[in-house]
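S.K.: here you go, sequence then predicted model.
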Amino acid sequence: MTNPESKPVLTTRQGHPVHNNAQQRTVGTRGPATLENYQFLEKIAHFDRERVPERVVHARGFVAHGEFEAYGTIGEEPAAVYTRAKLFQIKGERTPVSVRFSTVIGGRDSSEAARDPRGFAVKFRTADGNWDLVGNNLPVFFIRDAIKFPDVIHSLKPDPITFKQEPNRIFDFMAGTPESMHMLTWLFSPRGIPANYRTQDGFGVNTYRMVNAAGEAVLVKYHWKSQQGIESMTEEQAAVVQGQGLGHATQDAYDAIERGDFPKWELHVQIMSDDEHPELDFDPLDDTKTWPEDVFPLRAVGMMTLNQNVSSFFNENEQLAFGTGVLVDGLDFSDDKMLIGRTFSYSDTQRYRIGPNYLQLPVNAPRPGVKVATNQEGGPMSFAVDNRGASPHINFEPSSVAGLATADDSYQEYRPFVSGQIVKAPIARQNNYAQAGERFRTMPQWERDDLVANMINLLGQCDKHIQEKMIWHFTQCDEAYGKRVADGLGLTV
């Protein structure tokens, strides 16, 4: 139906034409309004609900779509040596992707120039279903055990009474968490404020496994290398940018894609045999550590290009949902304590925010041609029934009548052997300070100066006993590190 001006006619969600979109139905021209104002009630009730709950972390983000092109190799070797994951096997194979860059601590309308880790989440829509690689722009994290995740985020979030982000709260937690020194050294250097989303690297952070066709596995770390280079900002530069607007990074990425300057990242992996590696002075499953690249070199896997902006911010950004448990055949979990905790938390968050049927949404569904066949049933906002085979009456398995069958189990499953007491205990090789000190010493001088200045500025707002504890930690990392901060605070080491 069209009107005389040849515009599509406004309707309700029921498809009913709307004849008056400016006035409610009332008793007389002044009212009162009547309860049977169906069009108004549907319109306002939907408006009241048109925002889903804000993400607790990663609330503000930018989404773009593109493709990942595989090299067919991992480094100099065929990809099949390490993994049977189909998306890596053939040179030139293209896999559609959706990427979400984000800030972590700030709310949905916060500044993109704030000092904060940046989320770097990639959804690959492979021929075997979706794979989500959910990481950050920094290679390590504050903690190594997921049970502390609510605590570290609470310390970084605003005070629950004053609603101010307080350095005293942040460093009170960090001073009692020695493994955070490596992440703090990254975060309070210029790397903690990327110039924009295009000029930053990405990291899977967690340790995963790759499994080949023979059922052999290796440990793996993922790295995204920006082909635009790395650009960061000092606190002073960021203040100027923030004074001009809160969304500079989103604007930069959107404009680049619109003008055809498509950003690219090359995917690399580090590979390690799947054992405890007693020769290392750290545990390879510890997310507060990096693997030395001279021992475990970066091996190129493929190139990702972002070439399409979203057509609906809400549908493709607010409702885009990731999870570290979303893996395809040939990619597997490791025993990384953070990874296991994140795998429950991410998907549980999506069910809370978007609903139990969030995977039916087009932005989260597998690519066309990948058939979804489950016995899942109902729930709020269900708008489709998954394939159930020959009979829609059979929604259980096994059934001798119809229904679905389990997949062919002829593939070689990786079955690591583990043994030990069930305990609540820290890992044995913590080495909380060595890599933080190495990072400090290998920074360019201007980055060291900026790091020290930032620490002095923020710790200057903290209680003296917290200052002293943090200086002690910095000194364990590097003597000059601790002394420079101490001097700036008027304290002795």
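M.R.: That came in fine, so what should we check first?

S.K.: switch to C-alpha atoms for all contacts and neighbour counts from now on
M.R.: Will do.

S.K.: the stretch 101-250 of the chain: helices as residue ranges?
M.R.: Along the stretch 101-250 of the chain, the segments classed as helices by DSSP state H, counting those that start in this stretch run 149-156, 167-175, 181-187, 235-244, 248-258.

S.K.: which other residues reach the shortest one?
M.R.: In this structure, residues lying in contact with helix 181-187 by Cα atoms under 8 Å, 6 or more residues apart in numbering are 115-117, 138, 140-142, 174, 192-193, 288-289, 432-433, 435-437, 439-440, 451, 473-474, 477.

S.K.: over to the second one?
M.R.: For helix 167-175, the external contacting residues (Cα under 8 Å, 6+ apart) are 152, 155-156, 159, 180-181, 458-459, 461-463, 466, 469-470, 473.

S.K.: what do you get if the cut-off is 7 Å, keeping everything else the same?
M.R.: Counting by Cα atoms under 7 Å, 6 or more residues apart in numbering, the neighbours of helix 167-175 from elsewhere in the structure are 155-156, 180, 458-459, 461-463, 466, 469-470.

S.K.: for comparison:
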Amino acid sequence: MNKPAEYALRGKVSQPPQGATAKPENLDATASTITESNESEKNGSKAAPGENLNQGPLLKHRADSLGRALTTNQGVPVGDNQNSLRAGLRGPTLLEDFILREKITHFDHERIPERVVHARGSGAHGYFECTEDITSLTRAAPFAKVGKRTPVFVRFSTVAGERGSADTVRDVRGFAVKFYTEEGNWDLVGNNIPVFFIQDAMKFPDVVHAVKPEPHHQMPQASSAHDTFWDFISLMPESMHMIMWQMSDRAIPRSYRTMQGFGVHTFRLVNAAGQATLVKFHWTPVLGTHSLDWDEAVKIAGADPDFHRRDLWEAIEGGAFPEYLLQIQTFTEAEAETWSFDVLDATKIVPEELAPLRTVGRLVLNRNPDNFFAETEQVAFCTQHVVPGIDFTNDPLLQGRNFSYLDTQLLRLGGPNFHEIPINAPVAQVHNNQRDGFHRQTIHRGRVNYEPNSLAGGCPFQAGARGFASVAERLLAQQATSEPTKLRAKPEKFADHTTQARLFWASQTPIEREHIARAFRFELTRVQTQAVRERMVRMLRNVDEGLAARVAA
């Protein structure tokens, strides 16, 4: 074959354009996937150590129209962007006007379904730096050595409100971190409160339905102060600990920069020898933890509903980079078995007296997104996204989240290829036989799309010991007894719903207790059903008689 002859022009043979058959000067343009251009055996390294490695792949997808002429989505120059094509000056618009049709059609399809929860959010780029050697506990890439930096994208959010709701409402806040590691993406999808309303994912649709605007009139927006929420809570004693937190000042943070974050669930750290240690993750803001007063929060919501979003953006633009410490609590299965609560119960914390906090790293947010939709809106966090060295526990809420978070991305982002959206793409190379589907970007070479195979040399092959491996856990110890092994039930320790709620109340200062009592009064005075109010006060008596009396007054 005479490939150069294909580019003959007027009898002369010209060189093929870069990227067609010739090796381009910039390998980024011809990487097999959008993630491969950063660091691979094929392309080498494109970033100095410690730099934000995910910026290389993202850079390929940024567009700057400065000094450029308008075009259609097919690259056709647009000569007139003011008038549609008509049959005469006062005649009808013509169907053949492809420029108009493309522009209107794209506009009609600009929006995607908002998140069913955590719809209102703000994001930022940054890095995680390991500050303590914990390789004895985990082989996870972000903790490989002290001083190592891993690029991250963080999204803060409210939970109940819709995309256009205010920032300073009383609500749980999401604190989700995506680590772009050389062994894949790790998503630590947490909240600013260390516990949750429910113990089992079976109740997740119910609690969300209850807190959302009531379906007959779609009110109130971004508020838990209504009948359906408190009806649900008053019938779910397991929510008592969480509702104490939500009525506290923690539910109205002053800034995302002064807000704690928690992994909520118990996870596992796994070292190179396969040994597992149970772990709880905490994010602690270097600026300290600060909240708004309720009256202050209400006024801000009216004057500047973008208060938290604006504060985060302007701080980063001004060089006041938000910083958080990553702290962990670690403990063994044997230790956990001796405690009065179950570490698989997401409505419980592990008191620091039992497992002290240990600082292992820091998170720095140093760059705002270039485009809100492309990055903050399209980023997809999934609790199931873990890397070698991190593993799950049998927390029944976490198990359900592992399914739900992936499932919702399939609807929201249009199919199974959402991992190819630049903000979601790993910096690690992606090699598997998952093919095709809506919005596929990768162009796979060759005829083999199965494993095992011989026609492609057995590639891609299993990573073996280098790959992710679940902890070898002994399950169903009750098989040695007469108890059933397949059942719908909860462990006995899950039944204590008040002890930690009482401990939380006891830990509050007098002014914090007053704020909690006022919050309960404000919320319950907006509940129209007397039986719900009375039921809620009876629940509060199980926590503190004085609190119940103040709320009922």
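M.R.: Cool, got the structure. Keep in mind that this is a model prediction, so the values were computed, not measured.

S.K.: re earlier: and the contacts of helix 167-175 of the first structure, which of them are buried?
M.R.: Buried residues within the contacts of helix 167-175 of the first structure, counting neighbours by 16 or more other Cα atoms under 10 Å: 155-156, 180, 459, 462, 466, 469-470.

S.K.: which among these gets closest to Lys424 of the first structure?
M.R.: The closest of those to Lys424 of the first structure turns out to be Ser180 (Cα to Cα; 19.9 Å).

S.K.: aligned partner of that closest one in the second structure?
M.R.: When the two structures are superposed using TM-score structural alignment, Ser180 of the first structure falls opposite Ser239 in the second structure.

S.K.: and the helices in the stretch 251-400 of the first structure?
M.R.: 313, 337-353.

S.K.: average gap between the longest one and the second structure?
M.R.: Superposed on the second structure, helix 337-353 of the first structure shows a mean distance of 0.8 Å to its aligned residues (mean Cα distance after the TM-score superposition for the first structure).

S.K.: would you check the span in the second structure matched by that helix?
M.R.: Taken onto the second structure by TM-score structural alignment, helix 337-353 of the first structure occupies residues 396-412 there.

S.K.: if you count neighbours, what's buried in stretch 364-380 of the first structure?
M.R.: Buried, per 16+ other Cα under 10 Å, within stretch 364-380 of the first structure: 364-367, 374.

S.K.: neighbouring contacts of the match of helix 337-353 of the first structure?
M.R.: For stretch 396-412 of the second structure, the surrounding residues in contact (Cα under 7 Å, 6+ apart) are 112-114, 199-201, 265, 380, 382-384, 416.

S.K.: can those go into TSV with extra columns for distance to Ser157 of the second structure and neighbour count?
M.R.: Written out in TSV, the entries for the contacts of stretch 396-412 of the second structure read as follows (distance: Cα to Cα, whole Å; neighbours: other Cα atoms under 10 Å):
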residue	distance to Ser157 of the second structure	neighbour count
Ile112	18	13
Pro113	16	12
Glu114	13	15
Gln199	22	22
Asp200	23	18
Ala201	21	19
His265	19	28
Ala380	13	24
Cys382	15	22
Thr383	16	22
Gln384	20	20
Pro416	24	19
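
S.K.: any chance of the residues you listed in a markdown table with distance to Leu406 of the second structure as columns?
M.R.: As requested, those are exported to a markdown table (distance: Cα to Cα, whole Å):
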| residue | distance to Leu406 of the second structure |
| --- | --- |
| Ile112 | 16 |
| Pro113 | 15 |
| Glu114 | 15 |
| Gln199 | 20 |
| Asp200 | 18 |
| Ala201 | 14 |
| His265 | 18 |
| Ala380 | 9 |
| Cys382 | 6 |
| Thr383 | 8 |
| Gln384 | 8 |
| Pro416 | 9 |
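
S.K.: out of those residues, the closest to Cys459 of the second structure would be?
M.R.: Within these, the smallest distance to Cys459 of the second structure is 22.4 Å, found for Pro416 (Cα to Cα).

S.K.: nearest spatial neighbour of that closest one, chain-adjacent residues omitted?
M.R.: Once flanking residues are discounted, Pro416 of the second structure sits nearest to Leu410: 5.7 Å by Cα to Cα, 6 or more residues apart in numbering.

S.K.: can you give me the strands for the stretch 201-350 of the second structure?
M.R.: Here the stretch 201-350 of the second structure has its strands, by DSSP state E, counting those that start in this stretch, at 261-262, 267-270, 276-285, 323-331.

S.K.: the first structure: matching residues for the second one?
M.R.: It stands for strand 267-270 of the second structure. Going by TM-score structural alignment, strand 267-270 of the second structure lines up with residues 208-211 of the first structure.

S.K.: and for the last one?
M.R.: Residues 264-272 of the first structure are matched to strand 323-331 of the second structure when aligned by TM-score structural alignment.

S.K.: give me the mean deviation of the matching stretch from the second structure.
M.R.: The superposed stretch 264-272 of the first structure is, by mean Cα distance after the TM-score superposition for the first structure, a mean 0.6 Å from where its aligned residues fall in the second structure.

S.K.: so what's the residue count around the aligned partner of Gln218 of the second structure in the first structure?
M.R.: Residue correspondence to the first structure (TM-score structural alignment): Gln218 of the second structure is matched to Phe163. Phe163 of the first structure has 9 neighbours, counted by other Cα atoms under 10 Å.
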